[in-house]
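> Okay, sequence plus prediction incoming.
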Amino acid sequence: MASKHFLCKATEVEDGKAKILTVSNMPIGVFRLDDGFYALLNICPHKGAALCEGPVCGTTKQTDQTEFVYDRAGEIVRCAWHGWEFDIRTGEFLVDPKVKTRAFDVSVEGEDLFISI
């Protein structure tokens, strides 16, 4: 059964970067996106780097053309060690969705953010 833990005040989470916290001895990155707050385990499944401390960015969209199209601005976190890109909402690795970091549900109560673990 999941337990609810206080994370921080919503105003403490800046746009475009993670707020790094420790909850139940786990490093957690909390993100503010246009549609709400999201939390990921701050450990890259590739080599164990501090994933959420990498840049919040977009990615190059796959097209049938020979052009580069930048897409999903602000929805991706890129591991600073090797550049692996993960969806902030789901924790899925963009190249292979079977590879993922743990994502947690975040709830908002007034100005307080809580995580379910």
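Great, that's in hand.

> Only C-alpha atoms from now on, for both contacts and neighbour counts.
Fine.

> Does Gly100 touch Glu92 like I think?
For the record, residue 100 is Lys, not Gly. Yes - assessed by C-alpha atoms under 8 Å, Lys100 is found in contact with Glu92 at 4.3 Å.

> Please report how far Phe31 lies from Asp112.
Distance check for Phe31 against Asp112: by C-alpha to C-alpha, to the nearest Å, it reads 14 Å.

> about what we covered before: so what sits against both of Lys100 and Glu92?
By C-alpha atoms under 8 Å, 6 or more residues apart in numbering, Lys100 and Glu92 have these common neighbours: Phe86.

> Comparison target, given below:
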Amino acid sequence: MSNRIRVAAVADIPPGTAKEVLAGERILAVYHVDGEFYALDGICPHAGGPLGEGTLQGNIVTCPWHGWQFDVTSGQHCLNDHLKHPCFPVTVDGGEVFVELG
């Protein structure tokens, strides 16, 4: 059973930006890229850096602590094909952004 949680208003995450949010007991990073919203686990697997505070260029986020990069649309690490960061389905309803936690 999935758990759909409101994490922000659309207006809270302008295009080309990210927002760190709390969904239940999870820290997530929500990104607004080309009119779509994406959510990744907000904690970088390298050293625990805050991915929601990273630099977003197109669909690539760079962790502010040590520069690890992920494709926010898939969670795929940009240099290591074997490393995929957890991502979560996002829906928008009535100007509100929701994330589904499994």
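Arrived safely, thanks for sending. Everything quoted here is computed from the prediction, not taken from an experiment.

> Would you give the TM-score for this superposition?
The TM-score (TM-score structural alignment, normalised by the length of the second structure) is 0.90; 101 aligned residues with a C-alpha RMSD of 1.2 Å.

> about what we covered before: who's more crowded, Phe31 and Asp112 of the first structure?
Phe31 (27 against 14; other C-alpha atoms under 10 Å).

> For the helix or strand in which that one is found, name the packing helices and strands.
Assigned by DSSP states H and E, Phe31 of the first structure falls within strand 26-33. Judged by 3 or more C-alpha pairs under 8 Å, 6 or more residues apart in numbering; DSSP states H and E, strand 26-33 of the first structure is in contact with strand 19-23, strand 36-41.

> Need the contact partners of that strand.
13-22, 37-43, 52-53, 74-75, 88.

> ok and it relative to strand 19-23, angle-wise?
Put simply, strand 26-33 of the first structure runs at 140 degrees to strand 19-23, going by axes from the mean of the first three to the mean of the last three C-alpha atoms, to 10 degrees.

> what stretch of the second structure lies opposite strand 26-33 of the first structure in the alignment?
On the second structure, the counterpart of strand 26-33 of the first structure by TM-score structural alignment is residues 26-33.

> Give the buried residues for that stretch.
Ile27, Leu28, Ala29, Val30, Tyr31, His32, Val33 (16 or more other C-alpha atoms under 10 Å).

> Give the full set of residues in contact with the most centrally placed residue in the first structure.
With distances taken as C-alpha atoms, centre = their mean, Ile88 lies nearest the centre of the first structure, 3.4 Å away. Neighbouring residues of Ile88 of the first structure by C-alpha under 8 Å, 6+ apart: Phe31, Tyr38, Ala39, Leu40, Glu75, Ile76, Val77.
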